[in-house]
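**Student:** model the following, please.
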Amino acid sequence: MAVHRDLFDETHEDFRSSFRAFVQAEIVPNHEKWEAAGRVDKSMFLAAGAQGFLGMAVPEEYGGLGVDDFRYNVIISEELQRANVIGSGMCITLHNDIVLPYLLSATNEEQRARWLPGFVTGEIMGAISMTEPGAGSDLASVRTTAIRDGDHYVVNGSKTFVTNGLNCDLVIVAAKTDPEERHRGLSLIVVEDATPGFSRGRHLRKIGLKSQDTAELFFDEARVPADNLLGEPGTGFATLMANLAQERMALSVSAITGARAVLDWTIDYCREREAFGQRLSSFQNTKFELAEMLTATEVAQVYVDYLVRRHLAGDLDAEDAAKAKWWTTDLQQDVVNRCLQLHGGYGFMEEYPVARAFLDARVQTIYAGTNEIMKEIIGRSIDAPDKRARR
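**Tutor:** Sure thing, here's the model as predicted:
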């Protein structure tokens, strides 16, 4: 497409070539099998670690590359979307984009030495659990508790919709260390695999992203070492808010890349497919549909790249991340739906990539805070004096 991007340099493009080759060798041939199984083989994750695609931002003293450059995360997301295997690759993006920042920003030296090397090699796959059966976007309403008992916290409660829930080796759990408080009672504690009292529930079956394992987690008097607490008790809500901006930025990258990939496939299809003796792309309605979608995706790409630069400069705030998240994921829904329509009956067949993209994309407006919540975040900032001054 025509939009000019100067976001990446030669080193980034070399990384892209390497990761693209990894996707073609390790993920694409197995994607169908993993979709049917509902989870990926962890050997792929270990291979990603061996080739340097996990924990790039981890400092060198813990085995990482020490490259704190979100553009590498962007490239991974883009290549997974373009190959239409985002479900099988989400274990990588969740690990790098969402879980790792907590272990870089909220850990002490002992915790970093204990967990980060495994995060780089793939021997430790991470997950984060916030959502509960009775508490979604309202984190202050979390009911899972972690009560201090000597050298341990005793964790009780349940979580649902946990990405990497089956395959993970450790999970960051949002829990109340002070159940009498709302925001100030929330803490983050790391629960490791094989912790007594920690169990995995149902393997949740989804309409899309089928190869990405999603599960329920249960904590029944689970005794977790006090040394596994991230930061100080009661700081969990602030830590979550500080890291959610990157999570939403990552989803925006995935959404705009997914939209543009589907549009590319559809343009090719319309150039090749004929109806009434002429190519679909020659009909005025098709031209107008493609023109609208092409314009919208290129404008959104420029905005997303602008916010990536802001993030690299440490200047991405929650409101801007919320704007990008809701706009790009809504746009993705619109583009995928319209592209499916242009495919006609073939768009309803799973063997066509647009059909799978349609199913995989649907959750984008829901997770990391629904788009309605994103608009609430933006709306609250409109009359804030500091925001008015910045505009």
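
**Student:** going by C-alpha atoms from here, please, whenever you check contacts or count neighbours.
**Tutor:** OK.

**Student:** which ones are touching the residue lying closest to Arg200 once chain neighbours are set aside?
**Tutor:** Nearest residue to Arg200 in three dimensions, chain neighbours excluded: Leu217, at 4.6 Å (Cα to Cα, 6 or more residues apart in numbering). Under the criterion of Cα atoms under 8 Å, 6 or more residues apart in numbering, the contact list for Leu217 reads Ser158, Lys159, Thr160, Val162, Gly165, Phe198, Ser199, Arg200, Gly201.

**Student:** tell me the SS of the second one?
**Tutor:** Classification of Lys159 into helix, strand or coil gives strand, according to DSSP: H, G, I helix; E, B strand; the rest coil.

**Student:** distance of it relative to Glu350?
**Tutor:** 31 Å (Cα to Cα, to the nearest Å).

**Student:** who has more neighbours out of those two?
**Tutor:** Lys159 (27 against 13; other Cα atoms under 10 Å).

**Student:** doesn't Val142 make contact with that one?
**Tutor:** No - using Cα atoms under 8 Å, Lys159 is not in contact with Val142, being 9.5 Å away.

**Student:** Leu217 belongs to a strand?
**Tutor:** Yes - under three-state DSSP, Leu217 falls within a strand.

**Student:** Ala47 versus that one, what's the distance?
**Tutor:** Following Cα to Cα, the distance that separates Leu217 from Ala47 is 27 Å.

**Student:** for Glu123, same thing?
**Tutor:** Glu123 sits 10 Å away from Ala47, taking Cα to Cα as the criterion.

**Student:** pull the residues that contact stretch 40-52.
**Tutor:** Counting contacts by Cα under 8 Å, 6+ apart, the residues outside stretch 40-52 that touch it are 22, 26-27, 34, 54, 65, 88, 91-92, 120-123, 167, 211-213.

**Student:** structure for this one too, so we can compare:
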Amino acid sequence: MSETELATARRVFDDEHEAFRDSFAVFVKREVVPAPSAAAMFAAAGRNGFLGIQVPEELGGAAVPDPRFGLVGAEELARNGLLGLGLSFATHVGVAIPALLDDSTDEQQARWLPDLVSGERIAAVGGNTVRFSAQPGGGRLDGVVLGVVNAASAGLLLIPVAGPDGDPRVAVLDPRAPGVRICNEIEPMGLSDAGLFDIHLDGVEVDEQDLVHGNLMRIQRDQRLWSAVLAVAGARTALDWALDYVRGRKVFGRTVASFENTRYALAALLAEIVRTESLVDSCVRDHCAGRLAPYRAAALALSAGELLCRAADQALQLHGGYGYMREYPISQAFADARYFRLASCSSESVTAILAAELGL
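**Tutor:** All right, here's what the predicted structure looks like:
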């Protein structure tokens, strides 16, 4: 736990969660930081039992229905500067697995969950619907799913579909199925570890047994909550990197930390982090109680995404010219923050939800 976190203790986690945090932090430093890779991270996390905490024991999990353990894991990845892998982990543990636990049958869970718990397969979840044309025994999928986390390494795709009957469903697909094309020609500068690519579906045949009664609004709500958790953790990381730098860097015989502008700028950033983190914790409590409203998750995502960008901006500026050098992690954090806001906290989509809440 960093000194900024010690100064602003949180009450949403109890001793068990903090003990889990300690274990996960050791795992990240030993297994992930030396050679960051989504496939290697999931395989190691599966071996250590970190992926299936909410999953029933008979399917390989720990049968603990508490999403806060997963949230702690996502935070620790972000706190180590691994924002892309944090988003990948959050999608798998916090969005895909709960969706299957809530909406799929026992037979479907037995087919899909063991491989997700072991890390043998990585789940990707679409954030928009595609067209579903009903056919005897199933249907056909056509459309494009934009900016899908884990698309690059996915072993299982969860795609929300819109059918003519208005019944919300999610199609669970093998990415190798005929008609599925993952557009990975261009690797982004930011969040490259998140495997963010578009998925094109051209006449993909899906059986009835591969459809679950999902809800796009709930999937988007969960995506936004977990994204906000990562954004605030990433903002704290940027603040800590800035503190380390300004305390060691001297200008005109004085440390950068001793200048009034530096002190005021970082103090204001801490205040904003604490304020947004309080909203995060409130939404986490609502999520655990099953009452998190989509508009609250949208408001949180918007605030947290903007905070992450401001934190990365401020930290980079305080690094001076060194902030633009790849040797300093803040340069990658700066790029990640921009992609993160576009991919996970899009102001256009969340603003539409908030406007609808106002009746506009």
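
**Student:** can you pull the TM-score for these?
**Tutor:** The TM-score (TM-score structural alignment, normalised by the length of the second structure) is 0.92; 355 aligned residues with a Cα RMSD of 2.1 Å.

**Student:** what do we get in the second structure for the residue nearest to Arg200 of the first structure?
**Tutor:** Under the alignment by TM-score structural alignment, Leu217 of the first structure pairs with Ile199 in the second structure.

**Student:** again with Phe19 of the first structure
**Tutor:** Counting by TM-score structural alignment, Phe19 of the first structure lines up with Phe24 in the second structure.

**Student:** just the element for that match, please.
**Tutor:** Using DSSP states H and E, Phe24 of the second structure falls within helix 15-27.

**Student:** after superposing, tell me the mean distance of that helix to the first structure.
**Tutor:** Once the two models are superposed, helix 15-27 of the second structure sits on average 1.4 Å from its counterpart in the first structure (mean Cα distance after the TM-score superposition for the first structure).

**Student:** packing partners for that helix?
**Tutor:** Contacts defined by 3 or more Cα pairs under 8 Å, 6 or more residues apart in numbering; DSSP states H and E place helix 15-27 of the second structure against helix 68-79.

**Student:** now the helix it packs on and helix 15-27, what's the angle there?
**Tutor:** Relative orientation of helix 68-79 of the second structure and helix 15-27, computed by axes from the mean of the first three to the mean of the last three Cα atoms, to 10 degrees: 40 degrees.

**Student:** what packs against helix 68-79 of the second structure?
**Tutor:** Applying 3+ Cα pairs under 8 Å, 6+ apart, we find helix 68-79 of the second structure packed against helix 15-27, helix 83-90, helix 216-248.

**Student:** could you redo the last one with a cut-off of 6 Å?
**Tutor:** Packing contacts for helix 68-79 of the second structure, counted by 3 or more Cα pairs under 6 Å, 6 or more residues apart in numbering; DSSP states H and E, involve helix 83-90, helix 216-248.

**Student:** what residues does His95 of the first structure make contact with?
**Tutor:** With contact set as Cα atoms under 6 Å, 6 or more residues apart in numbering, His95 of the first structure has these partners: Gly126.

**Student:** and with 10 Å instead?
**Tutor:** By Cα atoms under 10 Å, 6 or more residues apart in numbering, His95 of the first structure lies in contact with 54-55, 101, 119-120, 122, 124-128, 163-164, 168.

**Student:** so which of the helices and strands packed on helix 68-79 of the second structure gets nearest Asp210 of the second structure?
**Tutor:** Of all those, helix 216-248 sits nearest to Asp210 of the second structure, with 16.5 Å by Cα to Cα.

**Student:** the closest one aligns to what range in the first structure?
**Tutor:** Using TM-score structural alignment, the residues of the first structure aligned to helix 216-248 of the second structure are 240-272.

**Student:** and that stretch, how far out from the chain's middle?
**Tutor:** For stretch 240-272 of the first structure, the gap between its own C-alpha mean and the chain's C-alpha mean amounts to 11 Å (Cα atoms, centre = their mean, to the nearest Å).

**Student:** and that stretch, how far from the second structure on average?
**Tutor:** Once superposed with the second structure, the aligned residues differ from stretch 240-272 of the first structure by a mean of 1.3 Å; criterion: mean Cα distance after the TM-score superposition for the first structure.

**Student:** who touches the residue mapped onto Phe348 of the first structure from the second structure in this structure?
**Tutor:** For Phe348 of the first structure, the aligned position in the second structure is occupied by Tyr324, per TM-score structural alignment. Contacts of Tyr324 of the second structure were listed using Cα under 10 Å, 6+ apart, and they are Leu316, Gln317, Ile330, Ser331, Gln332, Phe334.

**Student:** got a list of what the third one touches?
**Tutor:** Applying Cα under 10 Å, 6+ apart, we find Ile330 of the second structure in contact with 81, 237-239, 241-242, 312-313, 315-317, 319, 322-324, 336.

**Student:** just the closest of those residues to Ala110 of the second structure, please.
**Tutor:** Using Cα to Cα, Gly81 comes nearest to Ala110 of the second structure of those, at 34.7 Å.
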